[in-house]
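1. okay, structure incoming, though there's no sequence with it:
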C-alpha cells in the first residue's frame, strides 16, 4: 500500500511539475541549436550560381576597406544601391561588391545566407583584407545568419552595418497566417518570433572581433517596433544608433533611411572611418542640414529611377498572397535546415 501511495505521489509530482509555469516554458522553449563554433555545412547553391550573383568594382588591392553591399527584401542591388551608395564608394576609390539574391531577396533567407558566405570568402581571397558589410533591412540582418552558422567567415569580416535592419523581425506581417494565407519565404521568416529569428539570435547575436553598427529610425513603418533593429548580446562591439538622436528632424522612414537619409550617411561614414562601431558623440551633425546623402539629388527623378521600378515589389512585401518577383507563395515558414540544430534533423 505504501509503495502504491508513494508511486501515486511521485506521479502527481511529475504531472504538477509539467504543468508548472517554469516547466511549461522549458517544454515550449527553443530547441538545442548548433554550437557557436561548429563548422558550417557545405554550400548547397552551385558555385557557378554564387559567382554569377557577385558583381565587384574597383581595385581590390587599394583604397579603403572593401565593402559588400547587401540588398533589402524586394529589391536588387541596382534598385537599392546604384543611385546612392555605389556612387559614394566609387568616388572614394573603394573596392566594393554587390550580391544579387534569388527572387529579389524574397526567397528563403537560409539560401541568401549561402550567397553572403560565398561573397565574404571571395572578397577576402581577392583583397587579403577583412571586409565590411553594409546592408539595408534584410540586407543588414541576413549576414548575421552567415556569421552564426559558418564561423570560418567571422575572421574575414571586420564590420557589419545595418540600415533599418530586421534583426528581430517585425510585428507588421499579421496577414501571414500559417495554413490560411500564403506569403513568400523571406516574409514568413521575418515575422517577429519566427523559427528563423529564434535560430538567428540563438547563442549570441554578435561575435568577437567584429564591429556592429545598427542604424534605425523612430519613423520605421516596416520594422515594427523599430527597436527590433538593435543588438545587445555577444562579444562583438555594438552601437545601436537612432537617426533622430543624430538629426532630431530627420523625416525618413524605412526605405529612405537606407537610401537617402543624410543622418544615415553620417552614421555609416563614422563607422567606416574609425576603428570600432559608430560613436554618437563623434558623428558629424553638419549633415543634418542636408536633404539627402551624397550622390542623390532629391529634385532629379532620374537620380533615383531604379527604386521607382521596384515599387510594386516593395509594396507587395507586406501583402499576403501577392508576389511580383517569381518567389514561391507558401503556406508556412520554410523548415530550418539540419545544420541549425545541435543534433541535426
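-> Nice, I can see it. Since the model is a prediction, treat every value here as computed from it, not as a measurement.
2. going forward, measure contacts between C-alpha atoms and count neighbours the same way
-> OK.
3. strands of the stretch 1-150 of the chain, start to end?
-> Remark: strands assigned in the stretch 1-150 of the chain by DSSP state E, counting those that start in this stretch are 54-57, 67-70, 96-99, 131-136.
4. could I get these as a markdown table with mean neighbour count and distance to residue 275?
-> Converted to a markdown table, the strands of the stretch 1-150 of the chain look like this (neighbours: other CA atoms under 10 Å; distance: least, CA to CA, whole Å):
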| stretch | mean neighbour count | distance to residue 275 |
| --- | --- | --- |
| strand 54-57 | 16 | 24 |
| strand 67-70 | 26 | 15 |
| strand 96-99 | 24 | 19 |
| strand 131-136 | 25 | 12 |
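5. how about these in TSV, adding distance to residue 294?
-> Converted to TSV, those look like this (distance: least, CA to CA, whole Å):
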stretch	distance to residue 294
strand 54-57	19
strand 67-70	17
strand 96-99	17
strand 131-136	16
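6. of these, which is nearest residue 84?
-> In terms of CA to CA, the element of the strands of the stretch 1-150 of the chain nearest to residue 84 is strand 67-70, at 11.4 Å.
7. from the centroid of this protein, which residue is nearest?
-> Most central in the chain under CA atoms, centre = their mean is residue 141, positioned 1.0 Å from the mean C-alpha point.
8. quick one: contacts for that one?
-> Residues near residue 141 by CA atoms under 8 Å, 6 or more residues apart in numbering: 135, 162, 165, 166, 167.
9. okay, one more to line up with it:
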C-alpha cells in the first residue's frame, strides 16, 4: 500500500493546513497563510543566474541559490485540483514569468504546489533517500538468459559493472515476476534530477500497481539522472534484459518521462538486444530533439550537470542520437506531450515538437499532443512538462498500447469524449497532483546540489563514434 508520506516523513504540511484561517468566499479554494518573507527569495532565485553572468565569476552562485531556497515556504495551500491547476497556470503565464528553473521551482514551493517543504527536499537532494528511492537495491534473482557483459554480440559495451547496473532497479514487493495471470512488467524511467519513485509516485505507480494493465518497477539511477546520459542509457538497456530474464521471459514495456525518453532511445539504438524484448515504449514530455529553451535550464557560462547540457538542441549528444535513423523509433512508440505549456522542452507543438518521433522502420509510432486530442476540454487544456504525467489521455494511450499490437491509438479510445472532461486521470487526487509537481522542485534542488557540474558536455562514447547504430 502506498505511503501517504512522500519520503517516510511525517505529514509536513498538515500543521500548516490546520493553522489556516477560515477562507472567505473569494478564497474558498485557496487558503491564505499568514504573510511571510518569501517574495524576495523567489525574486532572487529568478535573478541570481542572470546577475552572475553580468558580474562573474559564478563561484558561490549555487550556495546563494540554496540560501534562497531555504527561505521559501508556502504562503498558500490549494485545497482542490482546480485551485491547484489555476495557481500553476498563474505562475507560468504571469508577468513576469519565471526566467529559469530555479525561479519556477521557488514559485511552486511558495504557492504550496509541492507535497514536501524545501528543507526536507534539500536533504533528499543531498542523498537522504528512503528505500523506494534507493540507488542500492538488492536484486538476487539470477536471469535465465545471458544479460552481461553482452546479451547480443552487436550490443555496445557497458562501462559500469553488472552490480552497479542491477542496483539501480527497484523491484517493489508487489512485483509478480511474470507469474501466471500477472500482467507483463513495465519499467518506469525517470527524468532529469529525479528518481523513478519521485517521478511516478503521484501517477503511474498508483495507477498500475495491483492492476491488470502492467506490473510496475522503476529505475533509481545514481546521481538523479544528472550525469552522462550515455551512461544512463546503460541502466535502461540492462534493466530490459534483466527483467525479461527474471520474469519467465515475458516481454516488457518501458514508460519514460522527459530525459528518460532519450535514454531509452539511445539504449534501443546501441543495444539491439533490448529491442526484441520490448513490446512498447511510451514516453511523456519527451525531448528527442533536445530543447531550444536552453536559457531556462542552462544559461550559457554557468556550470551545470552534464545531462542538462546534453539536452540542449544541437548538442553533440542529441546530434549523435538523431543521426543515422535515430530520430525514428526502434520499437513501437507512443509519445504524449503538451504544447500548452511545456516549460522545459521547446518546441513542443505539432510535427516540430521535440517529442515528435518518426517511423522510418515501420515499427509503429503515434505522436499525441493532448491539446489536439481534446481541444477546449480539460484534458486538452494547460499541462506542464510534468503535468503530462497525470493527464487522462496519456494514461488511456498507455493502456491502449499495452492491450494492442503497436502504439497507442486515440481512435481506439471508446470513451474519449468522457475522458476529455477530466483534468487528471480518474483515480488520482490532489495529493497525487502535488506529488507529481514535487518532481520539478526536486530536480531544481538536485541540480543545485550536484557536485560535478561542467560547462562542456561529455565526449561521445567510442562505440557511438565509430558505428552508427542500426
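-> Yep, it's here. Keep in mind that this is a model prediction, so the values were computed, not measured.
10. hang on, the earlier thing: so which of the contacts of residue 141 of structure 1 hold up in structure 2?
-> For the contacts of residue 141 of structure 1, the aligned pairs still in contact in structure 2 (both residues aligned by TM-score structural alignment, their matches' CA atoms under 8 Å) are 165, 166, 167.
11. and these, which of them are in helices?
-> Judged by DSSP state H, helices contain none of those.
12. among the residues you listed, who's most crowded?
-> residue 166 (31 neighbours; other CA atoms under 10 Å).
13. counterpart of it over in structure 2?
-> The equivalent of residue 166 of structure 1 in structure 2 is residue 287 (alignment by TM-score structural alignment).
14. mind checking the SS state of residue 336 of structure 2?
-> strand (DSSP: H, G, I helix; E, B strand; the rest coil).
15. so what corresponds to it in structure 1?
-> Per TM-score structural alignment, residue 336 of structure 2 is aligned with residue 215.
16. and if you look at residue 305 of structure 2?
-> That one, residue 305 of structure 2, aligns with residue 184 by TM-score structural alignment.
17. residues making contact with stretch 46-55 of structure 1?
-> 97, 98, 99, 100, 101, 115, 118, 119.
18. okay, it sits on what stretch of structure 2?
-> Against structure 2, stretch 46-55 of structure 1 falls on residues 161-170 (TM-score structural alignment).
19. circling back to that earlier point, the contacts of residue 141 of structure 1: which two are farthest apart?
-> 135 and 167 (11.5 Å).
20. mind listing the strands for structure 2?
-> 30-32, 76-78, 169-170, 185-189, 215-219, 252-257, 278-284, 333-337, 365-369 (DSSP state E).
21. what would those strands look like in a markdown table with distance to residue 270 of structure 2?
-> Shown next, in a markdown table, are these (distance: least, CA to CA, whole Å):
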| stretch | distance to residue 270 of structure 2 |
| --- | --- |
| strand 30-32 | 49 |
| strand 76-78 | 45 |
| strand 169-170 | 20 |
| strand 185-189 | 18 |
| strand 215-219 | 19 |
| strand 252-257 | 16 |
| strand 278-284 | 15 |
| strand 333-337 | 17 |
| strand 365-369 | 20 |
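22. which one of those lies closest to residue 229 of structure 2?
-> Closest to residue 229 of structure 2 of the strands of structure 2 is strand 185-189 (CA to CA; 12.5 Å).
23. and the closest one, which stretch of structure 1?
-> Under TM-score structural alignment, the match for strand 185-189 of structure 2 in structure 1 covers residues 66-70.
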